[in-house]
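Novice: sequence and predicted model, in that order:
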Amino acid sequence: MTTLAKPAMRPARPEFSSGPCAKRPGWTPENLQNAVLGRSHRSKIGKARLKEAIDRTREVLQVPDDFLIGIVPGSDTGAVEMAMWSMLGPRPVQLLAFESFGKDWVTDVVKQLKIPAEVLDAPYGELPDLTRVRPDADLVFTWNGTTSGVRVPNADFISADREGVVICDATSAAFAQDLDWTKLDAITFSWQKALGGEAAHGVLILSPRAVARLESYTPPWPMPKLFRMTAPNKEGGGGKVNLEIFEGATINTPSMLAVEDAVDALKWAASIGGLTEMRRRADANLAVLEAWTQRAPWAAFLAQDPAIRSNTSVCLKVIDSRVTGLSDDAQADFAKKLAAALEREGVALDVGGYRDAPPGLRIWCGATVDTSDLDALTPWLDWAFATVAADLLTA
């Protein structure tokens, strides 16, 4: 039996998925009418549109002029894999693992590339001991844990005099958090996160130090075509970085519809004030949920420390004793019923916690989400909990 009446207000846009994320405000399919369709992506107009996406990315993200930006296959995963397979090996490797994707990179480095890396891990909701990061080692880490709602507060733990390269999975941090370009060498993200773009395309940004590693080191393992960023020299070893990849000549065939969608999102980002305004919008969205948890005794953030709390992929857990006293399977079932109740009402879509994370809700708060929609959502969160909890007590 429901103990709360249904709220009167509903979010105008109930898309709170953590990927693909909500489209930008005001988006319609007509925004894509100038897409380069039925033409080769290697045509002059096709490469020009890809280069526009690269240039607008540099402008909005404030990427240094001497960094390379490329559009690569396989979403953020593909971009991270390209960096790891191409750069890791000549130095010791450390990995930070505090959420699902960070753990995936551990598997790839240790089991696939067979590099005896040091893993600095932490439970969901926490960060590893960052003081253990070594300046002489290569580092792989996620800036923002999409599946845990935890982010690093800054890059102070990375030495300015580091000898290794730093590979940073920034897929749910880019366009919402301050990335310290002076401390990062291979930075990755996908359009489907903070830009609300479409899947399958990744972006790989390389510092001059990353380029130097690519041109001075040849990995001992076979390199799939999709990962190759250098043109072999006459001796067959690694050569110069293929700059065409970073000027719009992609390794494989991209979707020009997805490219046009990314260009549209980047135009919108620039029009509202660029990175500064996108960060402000994400912070304002997080603040709505932070204020709500202060008056919702049944819910709390998975990241208890506000200093490391994500302002994009916000992960919530149920702390009501009626639920925490249940078995693990029953708690997971309760969380699924919460998400299902919200979806049935059409007020929040795809907000279930990630499958490998502790049971709960995951609500995207990036800049493409309007703060007014989160304001309208919070009463529905309370309604859903009351409804599912009432059913639990009468079962």
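Specialist: In hand now; what should we look at? Numbers count the residues shown, from 1 in each chain.
Novice: alpha carbons only for contacts and neighbour counts from here, please
Specialist: Fine.
Novice: which residues touch the closest residue to Ala303 other than its chain neighbours?
Specialist: Spatial nearest neighbour of Ala303, excluding adjacent residues (CA to CA, 6 or more residues apart in numbering): Gly125 at 4.1 Å. Applying CA atoms under 8 Å, 6 or more residues apart in numbering to Gly125 gives the contacts 98, 148-150, 302-304.
Novice: where along the stretch 1-150 of the chain do the strands fall?
Specialist: 68-73, 93-97, 118-121, 138-142, 144-145, 150-151 (DSSP state E, counting those that start in this stretch).
Novice: Ala389: which of the contacts of Gly125 is nearest?
Specialist: Closest to Ala389 out of the contacts of Gly125 is Leu302 (20.1 Å), distances taken as CA to CA.
Novice: around that closest one, count how many other residues there are.
Specialist: 24 (other CA atoms under 10 Å).
Novice: residues contacting Gly274?
Specialist: Contacts of Gly274 by CA under 8 Å, 6+ apart are 60-61.
Novice: so how far is Asp391 from it?
Specialist: 46 Å (CA to CA, to the nearest Å).
Novice: measure the closest residue to Lys267 other than its chain neighbours to Trp27 for me?
Specialist: Excluding the flanking residues, the one nearest Lys267 by CA to CA, 6+ apart is Arg56, at 7.5 Å. Distance of Arg56 to Trp27, given as CA to CA: 18 Å.
Novice: ok, and what's touching stretch 99-114?
Specialist: With contact meaning CA under 8 Å, 6+ apart, stretch 99-114 is reached by 84-85, 95-97, 115-117, 119, 123-124, 140-142, 145-148, 221, 356-357.
Novice: for it, which positions count as buried?
Specialist: For stretch 99-114, burial by neighbour count (16 or more other CA atoms under 10 Å) applies to 99-103, 105-106, 109, 113.
Novice: adding distance to Phe385, write those residues out as CSV.
Specialist: Putting the buried residues of stretch 99-114 into CSV (distance: CA to CA, whole Å) gives the following:
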residue, distance to Phe385
Glu99, 26
Ser100, 26
Phe101, 29
Gly102, 31
Lys103, 31
Trp105, 35
Val106, 36
Val109, 41
Leu113, 45
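Novice: got another one to weigh against that:
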Amino acid sequence: MTSTTKPGLRPANPNFSSGPCAKRPGWSLEGLADAPLGRSHRAKIGKDKLALAIDLTREVLQVPADYRIGIVPASDTGAVEMALWSLLGEHGVDMVAWESFGAGWVTDVVKQLKLADVRTFEAPYGELPDLSKIDFDRDVVFTWNGTTSGVRVADADFIPADRKGLTICDATSAAFAQRLDFAKLDVVTYSWQKALGGEGAHGVLILSPRAVERLLTYKPAWPLPKIFRLTSGGKLIEGIFKGETINTPSMLCVEDYIDALNWAKSIGGLDTLIARADANAAVVEKHVAQSDWLGNLAIDPATRSNTSVCLSIVDPAVTSLGAEALAAFAKAMVSALDKEGVAYDIGAYRDAPPGLRIWCGATVETSDLEALMPWLDWAFETQKAALKAAA
């Protein structure tokens, strides 16, 4: 039994938000002093910075040499939408979703693009759909890691190497924390503000040679706004993949992204980033295993995220009160932790079941998660005591 006595140890950094995520350890504004502020992104210095960001992305994320990497507007959302609107429509498409963002891509394809041949495979929060039913002779759209459910694909073994369709993967809370099998992925997207703790508003679009071929041989039936256009005159706009962005980027944000990538290199690259996220998630997993009130939203341990870890309140005394009371209880816990300054922004996503969501990516220190765990118990016991007092 835990106590309503406050723990003595506090996390040194209470930022556990799932986006924007915690800055890298040791981050400071002084690290951005080299940003070419007040300069054009089209000047040589601006282009060089953007090209460096792309080169470092390829190195740290281990992107194949023949894949193109572009910096695009509107975060991961912009990158995904560019792919959907530019590539879909030539073939039937299988849409795979198990949380809110994946469901959003389903809505866009069905209700906005209004494609005629769409199949949808969905699962409730905490589960994966039956991936064996996907037809990879069609185009396939899926998220690698469900940010709002804490459920990820364990690997890309379910994708055949000899597929005929394209695979479009929203990897925004997986990149830099989980190993992406690029040979099985034709489009990969993510945003800077996730796993490396960068600033918002910028996305990354990674295209395989097969995706580039589709762009060059297929013209959608609908008009594309300028911000989505990846080709011109039947040719790929190569500048996008060399740092000549479609619209004006923030050079301060670019510098921050470069800073994060350099930090990732300095600690050992992708292997170390993954190991840090795994170690962080293990702290939470251990605490859940020892808890009588806390559970994992993700049912299958093999598909549990090591970044956006989503937790449920399973104490019958609380869950028996009904969904509305459970949501209020979880919200009160989150508020109490926020007021104590020990955990910010760890409430479940608004469309997800009530509970907690704790970011465990590589920019979070394991020691901070270890310090946080007793505070979760304190918040639960405090709110449960208040519930009893009010009864």
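Specialist: Alright, I've got the coordinates. Keep in mind that what you see is a predicted model, and the values were worked out from it rather than measured.
Novice: TM-score, when you put one on top of the other?
Specialist: Here the TM-score for the pair of chains, by TM-score structural alignment, normalised by the length of structure 2, is 0.98; 388 aligned residues with a CA RMSD of 0.8 Å.
Novice: that older thread, the aligned residue in structure 2 for the residue nearest to Lys267 of structure 1: what's it in contact with?
Specialist: Matched by TM-score structural alignment, Arg56 of structure 1 corresponds to Leu56 in structure 2. Going by CA under 8 Å, 6+ apart, Leu56 of structure 2 touches 258, 261-262.
Novice: who wins for neighbours among the residues you listed?
Specialist: Most surrounded of the contacts of Leu56 of structure 2: other CA under 10 Å gives Ile258, at 24 neighbours.
Novice: so that residue sits against Ala53, correct?
Specialist: Yes. Using CA atoms under 8 Å, Ile258 of structure 2 makes contact with Ala53 at a distance of 5.5 Å.
Novice: closest one of the contacts of Gly125 of structure 1 to Thr3 of structure 1?
Specialist: Distances from Thr3 of structure 1 to these, taken by CA to CA, are shortest for Leu302, at 26.0 Å.
Novice: what's the counterpart of that closest one in structure 2?
Specialist: So, by TM-score structural alignment, Leu302 of structure 1 is matched to Leu297.
Novice: what of Leu361 of structure 1?
Specialist: Under TM-score structural alignment, Leu361 of structure 1 pairs with Leu356 in structure 2.
Novice: buried residues in stretch 345-364 of structure 1?
Specialist: 347-354, 357-364.
Novice: sorry, slip of the keys, the one I care about is stretch 309-325 of structure 2.
Specialist: 309-314, 318-319.
Novice: next one: stretch 376-387 of structure 2
Specialist: 376-384.
Novice: which part of structure 1 matches that stretch?
Specialist: Counting by TM-score structural alignment, stretch 376-387 of structure 2 sits on residues 381-392 of structure 1.
Novice: by how much does the matching stretch deviate from structure 2 on average?
Specialist: Compared with structure 2 after the fit, stretch 381-392 of structure 1 shows a mean deviation of 0.5 Å (mean CA distance after the TM-score superposition for structure 1).
Novice: now do Phe158 of structure 2 against Asn306 of structure 2, distance only.
Specialist: 20 Å.
Novice: what of Phe121 of structure 2?
Specialist: For Phe121 of structure 2, the distance to Asn306 of structure 2 - CA to CA - is 24 Å.
Novice: neighbour count winner among these two?
Specialist: Between Phe121 of structure 2 and Asn306, counting by other CA under 10 Å, Asn306 is the more crowded of the two (31 against 18).
Novice: and that one, what pairs with it in structure 1?
Specialist: Asn306 of structure 2 maps onto Asn311 in structure 1, by TM-score structural alignment.
Novice: its match reaches Ala367, doesn't it?
Specialist: No. Under the criterion of CA under 8 Å, Asn311 of structure 1 makes no contact with Ala367, lying 9.4 Å away.
Novice: tell me the centre residue of structure 2?
Specialist: Ser173 (1.9 Å; CA atoms, centre = their mean).
Novice: any chance of the contacts of Leu56 of structure 2 in TSV, with distance to Ile237 of structure 2 too?
Specialist: Shown next, in TSV, are the contacts of Leu56 of structure 2 (distance: CA to CA, whole Å):
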residue	distance to Ile237 of structure 2
Ile258	24
Leu261	25
Asn262	28
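Novice: closest to His91 of structure 2 out of these?
Specialist: Leu261 (36.7 Å).
Novice: give the aligned equivalent of that closest one in structure 1.
Specialist: So, by TM-score structural alignment, Leu261 of structure 2 is matched to Leu266.
Novice: ok, now which ones touch its match?
Specialist: Leu266 of structure 1 neighbours (CA under 8 Å, 6+ apart): 53, 56-57, 60, 195.
Novice: tell me how far it lies from Met278 of structure 1.
Specialist: 11 Å.
Novice: related to what we said a few turns ago, buried subset of the contacts of Leu266 of structure 1?
Specialist: Counted by 16+ other CA under 10 Å, the contacts of Leu266 of structure 1 give 53, 56-57, 60, 195 as buried.
Novice: and the residues you listed as CSV, adding distance to Met229 of structure 1?
Specialist: As requested, the buried ones among the contacts of Leu266 of structure 1 are arranged in CSV below (distance: CA to CA, whole Å):
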residue, distance to Met229 of structure 1
Ala53, 19
Arg56, 22
Thr57, 20
Val60, 25
Leu195, 25
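Novice: filter those residues down to the ones in helices?
Specialist: 53, 56-57, 60 (DSSP state H).
Novice: and the gap between the closest residue in space to Val93 of structure 2 that isn't next to it in sequence and Ala330 of structure 2?
Specialist: Nearest residue to Val93 of structure 2, sequence neighbours excluded (CA to CA, 6+ apart): Asp139, at 4.5 Å. Separation of Asp139 of structure 2 from Ala330 of structure 2 (CA to CA): 39 Å.
Novice: same thing with Leu215 of structure 2?
Specialist: 46 Å.
Novice: ok, now Trp27 of structure 2?
Specialist: 31 Å.
Novice: who has more neighbours out of the two?
Specialist: A side-by-side neighbour count of Trp27 of structure 2 and Ala330, using other CA under 10 Å, places Ala330 first with 22 against 16.
Novice: the alignment partner in structure 1 of the more buried one: which element?
Specialist: For Ala330 of structure 2, the aligned position in structure 1 is Ala335, judged by TM-score structural alignment. Using DSSP states H and E, Ala335 of structure 1 falls within helix 328-344.
Novice: after that helix, which helix or strand is next?
Specialist: Next along from helix 328-344 of structure 1, by DSSP H and E: strand 361-364.
Novice: tell me what angle the helix or strand just after that next one forms with helix 328-344.
Specialist: Using DSSP H and E, the helix or strand that follows strand 361-364 of structure 1 towards the C-terminus is helix 371-394. Orientation check (axes from the mean of the first three to the mean of the last three CA atoms, to 10 degrees): helix 371-394 of structure 1 against helix 328-344 gives 130 degrees.
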